[in-house]
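K.L.:
quick check, what structure comes out for this input:
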Amino acid sequence: MASPPPLTLISATPSPFARMNRIVLKLKNIPFTLQNEIPWEKTTATPLYNPLEKLPILLFPDDRAPVYDSAHINEYLVAKYADWGPKLLTGDTDLDLRIRQIVVLSEGCLDAIVIANFECARAEGMQSGLWLERQNRKIDGAMRAFSDMVTKRRGEGKAFLVGEALSLADIAVVCCLGILEFAGVRVGWREKYGVLGEWWAGLEDLDVFRETRPVAFALREQVV
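P.N.:
Got it, this is the predicted structure:
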């Protein structure tokens, strides 16, 4: 049987949000092409498909409406391609709600990382120390929560955050920690959170994670 026409994922090369979707697409062997953009620049196509002008965005070769927000894209892929590759959810309502809560935590941490990065990019006299401290508290709080989760699960002899197999929760946390490592946001975090760092390194070394690691881009236009 012929493969279906590929989907298109509008992505940004360093984006941990789009990385979550790329991993799910690869795990499920869903044909797709990448359209890499810098969403803050004038030439981006994002306003054509997402009124919030944010990546990632999933496009279809037919007349289906675009799907946006990384968590929602993954929910879409898991539901629509349920029979393709790994399930990435457990099928148990309580466990799947737990998975979704971990995804929310991961995306909240990523949002704080992005906000903190742009705050630091402002001219020195324009930066808000209070606002930056707030974002840093979010990042550190999420890291402590990730560490507690992994330590508890490892103590129970479990390799994954929820259930018995890789899920959307593991993908979200690995991508969140991956951007910390890539950007050097918390130098020494792997030593500080030893169990978490070991768990992350084990998953990060799997092919699908290695193949989707972030790649830097250069901003050509002023953002803040």
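K.L.:
when you work out contacts or count neighbours from here on, use the C-alpha atoms and nothing else.
P.N.:
Fine.
K.L.:
can you give me the strands for the protein?
P.N.:
Using DSSP state E, the strands of the chain run over residues 7-11, 32-36, 57-59, 67-68.
K.L.:
I have a second one here; can you model it like the first so I can compare?
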Amino acid sequence: MKLYGSTTSPYVRKVRAVLAEKKLEYQFVPENVWAADTQITSLNPLGKIPVLELKAGDMVYDSRVIVEYLDTLSPVGKLIPSVARDRLEVKVWEALADGVLDAAVAARLEATWEGRSTLQRCQPWIERQMHKVDAGLAEMARLLADKPYCIGGVHPTLADIAVGCALGWLSFRFPDLDWRSRHPTLTQLLTKLEQRPSFVDTMPG
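P.N.:
Next up, the predicted model:
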């Protein structure tokens, strides 16, 4: 398999972390969707990463679709439970983490994208997106409570990987955003996850 993506993308990191947890072999192909010579639309008509190329040459896109497929390839490190209620809980956590990222990415692009001038940037739009980030983090902290992992248990699931990638990206791109002191349980979870090889080897940068 080949994975097309960027080392700074949290969505790509989620897929890379799952590949590591599942101990699946693949080739990583760097792809900058903002470069003038990007070939991303030949891989994904939506022009987004990550894209997973299967051995047969089929292209799979959207990180949520990719990681669900990857979890079926090996019984090692099962990340999505088979029990319907637990599976639903994991997928809700993933949607929440990705939603926080969607809002944070939108805010950052509005503030930094070179295609917009300073006068064209909309501060109320940025604030609206960051409000979503704050609300999402608060909900994560509420749901996590005092559990060791997102849905409890003694091992992380896809929920924890998704949340860890979201929190890691916020620390990377929004270093001045003080979410750690406001949500110490999320800080503890991220610290625990960052000790795992799947997170150590996929640090954004």
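K.L.:
and the TM-score between these chains?
P.N.:
Overlay of the two chains. TM-score (TM-score structural alignment, normalised by the length of the second structure): 0.93; 201 aligned residues with a Cα RMSD of 1.4 Å.
K.L.:
about what we covered before: save the strands of the first structure as CSV, and put in distance to residue 200 of the first structure and mean neighbour count too.
P.N.:
Shown next, in CSV, are the strands of the first structure (distance: least, Cα to Cα, whole Å; neighbours: other Cα atoms under 10 Å):
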stretch, distance to residue 200 of the first structure, mean neighbour count
strand 7-11, 23, 22
strand 32-36, 25, 16
strand 57-59, 26, 23
strand 67-68, 27, 20
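K.L.:
could you point out the longest helix in the first structure?
P.N.:
helix 93-121 (DSSP state H).
K.L.:
can you pull the buried residues of it?
P.N.:
Neighbour counts over helix 93-121 of the first structure (16 or more other Cα atoms under 10 Å) mark 96, 99-100, 102-103, 105-113, 115-116, 119 as buried.
K.L.:
chain center to it: distance?
P.N.:
8 Å (Cα atoms, centre = their mean, to the nearest Å).
K.L.:
what is that helix packed up against?
P.N.:
helix 129-155, helix 168-183 (3 or more Cα pairs under 8 Å, 6 or more residues apart in numbering; DSSP states H and E).
K.L.:
out of these, flag the one nearest residue 59 of the first structure.
P.N.:
With Cα to Cα, the closest approach to residue 59 of the first structure among these belongs to helix 168-183: 20.7 Å.
K.L.:
who touches stretch 73-81 of the first structure?
P.N.:
If you take Cα atoms under 8 Å, 6 or more residues apart in numbering as the criterion, stretch 73-81 of the first structure is touched by 20-21, 24-25, 28, 57-58, 67, 87-89, 168.
K.L.:
which one in the second structure is furthest away from the centre?
P.N.:
Ranked by distance from the centre of the second structure (Cα atoms, centre = their mean), the top residue is residue 119, with 31.0 Å.
K.L.:
residues contacting it?
P.N.:
Residue 119 of the second structure sits next to no residue when contact means Cα under 8 Å, 6+ apart.
K.L.:
same thing with the one 10 residues further on?
P.N.:
The contact partners of residue 129 of the second structure, by Cα under 8 Å, 6+ apart, come to 103-104, 106-107.
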